[in-house]
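Peer 1: no sequence on this one, just coordinates:
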């Protein structure tokens, strides 16, 4: 039996980068392999270990990199030498309304006990996690600066489907989910019918009705999901970019990835309050309520200075993924070196 499940399907994306998909066929509950020590868990563990032996080097350290408390069951699958937990959001709170989720906090506490190193995407997450772990490091979100900075260049054309939408265009690109304040978006659309509100990205089932209702406004345009490589052509045609998040703990502990893409593109940005970006008020607008948000939009549409745009671009340049990932890997290397001594 074990021979049938010795290796997972591993696709080589680069000379030292593989993506593997475990083969799990067990009658019963499909999540059965999530239970540590179960038959399914052992099968997946064996596949991972055998594949690592096949593609790796015996002298290499095996590192498990975990992103969510719900992945606690993944710890130990590879018989890893080192475990990294990258805490990206405040998972103990609901992303929809910020309510406390004690079961997730319990899972995260167990994960923190097993982790050798913890990275956090925001300072707020860093402050809370350092109370629970002795080796926590701040590792903010970054941006593919070279890609998104194309939107700031004169020779990049605006996407054809966006060209058809009247100016001025107020744009959001990202996951349309329970984090988004659809009441705010509706107020923006109703405030000025000459403003075009443009939304792009995948839609979670939890907000499908909200989006359908919002699109009843004639000046709201949903353009669907677009490949990442062509997003600069859409950012190029936006007059202002927005981060219209609900005000609750999940969002206030976040480090919005889209902010760095917007700034790289040289765009004015209006956002609801987020602790991580409070220091950037020289280059963005923060609004504590709906009325302030609409007022900030009016200012962003008419009062943008070239110096403000240039400053935003330079701040985003410092958040290049190339630089940030190098810093993270250096931290991992240092921790591994200390582990050897």
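Peer 2: Cool, got the structure. The structure displayed is predicted, hence computed values, not measured ones.
Peer 1: all contacts plus neighbour counts: C-alpha atoms, from now on.
Peer 2: Fine.
Peer 1: so who does the most centrally placed residue in the chain touch?
Peer 2: Nearest to the centroid of the C-alpha atoms of the chain, with distances taken as Cα atoms, centre = their mean, sits residue 257, at 5.5 Å. For residue 257, the contacting residues are 141-143, by Cα atoms under 8 Å, 6 or more residues apart in numbering.
Peer 1: mind checking how far residue 242 is from residue 286?
Peer 2: Distance, residue 242 to residue 286, using Cα to Cα, to the nearest Å: 10 Å.
Peer 1: and those two? which has more neighbours close in?
Peer 2: Between residue 242 and residue 286, counting by other Cα atoms under 10 Å, residue 242 is the more crowded of the two (25 against 20).
Peer 1: and the helix or strand in which the more buried one is found, what does it pack against?
Peer 2: Taking DSSP states H and E as the criterion, residue 242 maps to strand 240-243. In this structure, strand 240-243 makes packing contacts with strand 169-173, helix 257-264, strand 269-271, helix 290-302, judged by 3 or more Cα pairs under 8 Å, 6 or more residues apart in numbering; DSSP states H and E.
Peer 1: closest to residue 281 out of these?
Peer 2: Among the helices and strands packed on strand 240-243, strand 269-271 comes nearest to residue 281, with 9.9 Å by Cα to Cα.
Peer 1: you'd agree residue 195 is up against residue 168?
Peer 2: Yes - here residue 195 reaches residue 168: they are 5.5 Å apart, a contact under Cα atoms under 8 Å.
Peer 1: okay, these two: which has more neighbours?
Peer 2: Neighbours were counted for residue 195 and for residue 168 using other Cα under 10 Å; residue 195 has more, 18 against 15.
Peer 1: quick check: neighbours shared by residue 242 and residue 286?
Peer 2: Joint contacts of residue 242 and residue 286 (Cα under 8 Å, 6+ apart) are 270-271.
Peer 1: in this protein, which spans are helices?
Peer 2: Secondary structure of the chain (DSSP state H): helices located at 39-55, 102-114, 123-129, 145-148, 160-163, 182-191, 208-214, 231-235, 249-252, 257-264, 290-302, 306-317, 321-340.
Peer 1: please compare the first structure with the one that follows:
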């Protein structure tokens, strides 16, 4: 039997949102001990309300015991979560030098406390590279789930320089989309598309009380950010006043075009485990993306979650949706959404076919591929 591996993972804040890294790492064998290090930031904070709230969350995490989580993804006992003290300023060489010393000291202590030895170094965020070479790691893995060169809210130049260091040092690169995979050396790159919590989204769920009671519903969940085509949604809401447009998630872009529309509903954030109750009762689940570099390189988790729920889906065209295009109502970016809603509403007969399309794409299957790749290291 192959000996278990220890991992130190530099990822986003555990529990803040259910990322692909969290889904994968949570499903590794229970005897693989994991030291999880929360994010040290991809840009210098600014004096905005959002950043001040984020800073407050970080401070609270430091003040609590290390193994905290927000309940979005269950944290198995073999995963030990730690909130590092570091300076979130990728563009500053002085900050990176300080972070290297701070992280090395903190991580060595956590590895000792958690009982880990010669871990595999796993970075899902390029900023983790500052600790590389200080922890006695046996191998280096870079998990790339986003195009950091175009990701909103990132100090692009310094972060991309950090990514290049990781690519050069990595023994294994895992890319979540084919477009991302083509950027890296093919001899050490594994293309691994996102999975889905199939049982969660396919199991019938009760209709939430805060959904509109009458009329068809077009719904979206996730960050309402720059990559969402707000104008497309506004035009559709005006063209289809009998439809309700439900948006679930934090608002991170200008939505003034949507404000005041009587059939537009902002519900705010909802826990991940509550989302099936919403999407299963949408008459059309939306992927209304703008045509951006970030979207062209992305592989959104919600696409497979929509499919697992069996919901009719309206999506703008982008590369990661193409394998499922025959199951979606596809429109070109910047085109009219309203006619596609009518088409999707009439497509409920294929709900079971949509579910079956991702039945074997669960996170357990993806984690098995990760386990095998790590064992080969």
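Peer 2: Ah, there it is. These numbers were taken from a predicted model, which means no experiment stands behind them.
Peer 1: closest one of the contacts of residue 257 of the first structure to residue 76 of the first structure?
Peer 2: residue 141 (27.1 Å).
Peer 1: what's the matching residue for that closest one over in the second structure?
Peer 2: Correspondence of residue 141 of the first structure to the second structure, assessed by TM-score structural alignment: residue 194.
Peer 1: run a quick neighbour tally on its match.
Peer 2: Counted by other Cα under 10 Å, the residues lying close to residue 194 of the second structure total 24.
Peer 1: for it, give its distance to residue 201 of the second structure.
Peer 2: For residue 194 of the second structure, the distance to residue 201 of the second structure - Cα to Cα - is 15 Å.
Peer 1: what stretch of the second structure does the strand holding residue 242 of the first structure fall on?
Peer 2: Under TM-score structural alignment, strand 240-243 of the first structure corresponds to residues 284-287 of the second structure.
Peer 1: about what we covered before: check contacts around the match of residue 141 of the first structure.
Peer 2: Residue 194 of the second structure makes contacts with 20, 176, 299-301, 363, 366, as judged by Cα under 8 Å, 6+ apart.
Peer 1: at 7 Å what do you get?
Peer 2: 20, 176, 299, 301 (Cα atoms under 7 Å, 6 or more residues apart in numbering).
Peer 1: residues in contact with the third one?
Peer 2: This points to residue 299 of the second structure. Counting by Cα under 7 Å, 6+ apart, residue 299 of the second structure has contacts 176-177, 194, 320.
Peer 1: that one -> the first structure?
Peer 2: Under the alignment by TM-score structural alignment, residue 299 of the second structure pairs with residue 255 in the first structure.
Peer 1: please apply the same query to residue 312 of the second structure.
Peer 2: Residue pairing (TM-score structural alignment): residue 312 of the second structure is matched to residue 268 of the first structure.
Peer 1: swap in residue 359 of the second structure?
Peer 2: Aligned partner of residue 359 of the second structure by TM-score structural alignment: residue 317.
Peer 1: any idea how many residues pack against its match?
Peer 2: If you count neighbours by other Cα under 10 Å, residue 317 of the first structure ends up with 21.
Peer 1: returning to what we had before: and in the first structure, which of the contacts of residue 194 of the second structure remain?
Peer 2: Counting by both residues aligned by TM-score structural alignment, their matches' Cα atoms under 7 Å, these that remain in contact in the first structure are 176, 299, 301.
Peer 1: what's the end-to-end length of stretch 135-153 of the second structure?
Peer 2: End-to-end distance for stretch 135-153 of the second structure, by Cα to Cα: 29 Å.
Peer 1: ok, and what's touching it?
Peer 2: Here stretch 135-153 of the second structure has contacts from 104, 108, 118-124, 156, 160, 166, 169-176, 180, 293-294, 297-298, 377, using Cα under 7 Å, 6+ apart.
Peer 1: change it to 8 Å
Peer 2: Contact partners of stretch 135-153 of the second structure, identified using Cα under 8 Å, 6+ apart, comprise 20-21, 42-43, 104, 107-108, 118-125, 154, 156-157, 159-160, 166-167, 169-177, 180, 226, 293-294, 297-299, 377.
Peer 1: looking at it, residue 242 of the second structure is touching residue 215, isn't it?
Peer 2: Yes - using Cα under 8 Å, residue 242 of the second structure is in contact with residue 215, at 6.2 Å.
Peer 1: common neighbours of these two, please.
Peer 2: Joint contacts of residue 242 of the second structure and residue 215 (Cα under 8 Å, 6+ apart) do not exist.
Peer 1: and the strand holding residue 242 of the first structure against the second structure, how far off on average?
Peer 2: Strand 240-243 of the first structure, aligned to the second structure and superposed, deviates on average by 0.4 Å (mean Cα distance after the TM-score superposition for the first structure).
Peer 1: which other residues reach that strand?
Peer 2: By Cα under 8 Å, 6+ apart, strand 240-243 of the first structure touches 169-172, 258-259, 262, 267-272, 297, 300-301.
Peer 1: from those residues, which single one is nearest residue 37 of the first structure?
Peer 2: If you rank the contacts of strand 240-243 of the first structure by distance to residue 37 of the first structure using Cα to Cα, residue 258 comes first, at 39.7 Å.
Peer 1: count the neighbours of that closest one for me.
Peer 2: For residue 258 of the first structure, the neighbour count with other Cα under 10 Å is 18.
Peer 1: again with residue 236 of the first structure
Peer 2: Using other Cα under 10 Å, residue 236 of the first structure has 24 other residues around it.
Peer 1: look up how far residue 299 of the first structure lies from it.
Peer 2: Going from residue 236 of the first structure to residue 299 of the first structure by Cα to Cα gives 19 Å.
Peer 1: ok, now residue 143 of the first structure?
Peer 2: For residue 143 of the first structure, the distance to residue 299 of the first structure (Cα to Cα) stands at 26 Å.
Peer 1: what of residue 139 of the first structure?
Peer 2: Counting by Cα to Cα, the gap from residue 139 of the first structure to residue 299 of the first structure is 32 Å.
Peer 1: from the neighbour counts alone, determine which of the two ranks first.
Peer 2: Between residue 139 of the first structure and residue 299, residue 139 has the larger neighbour count (other Cα under 10 Å), namely 20 against 14.
Peer 1: wait, doesn't the more buried one sit right on residue 117?
Peer 2: No - contact between residue 139 of the first structure and residue 117 fails when scored by Cα under 8 Å: they sit 11.8 Å apart.
Peer 1: not counting sequence-adjacent ones, nearest residue to the match of residue 359 of the second structure?
Peer 2: Leaving aside its chain neighbours, residue 317 of the first structure sits nearest to residue 145 (6.1 Å; criterion: Cα to Cα, 6 or more residues apart in numbering).
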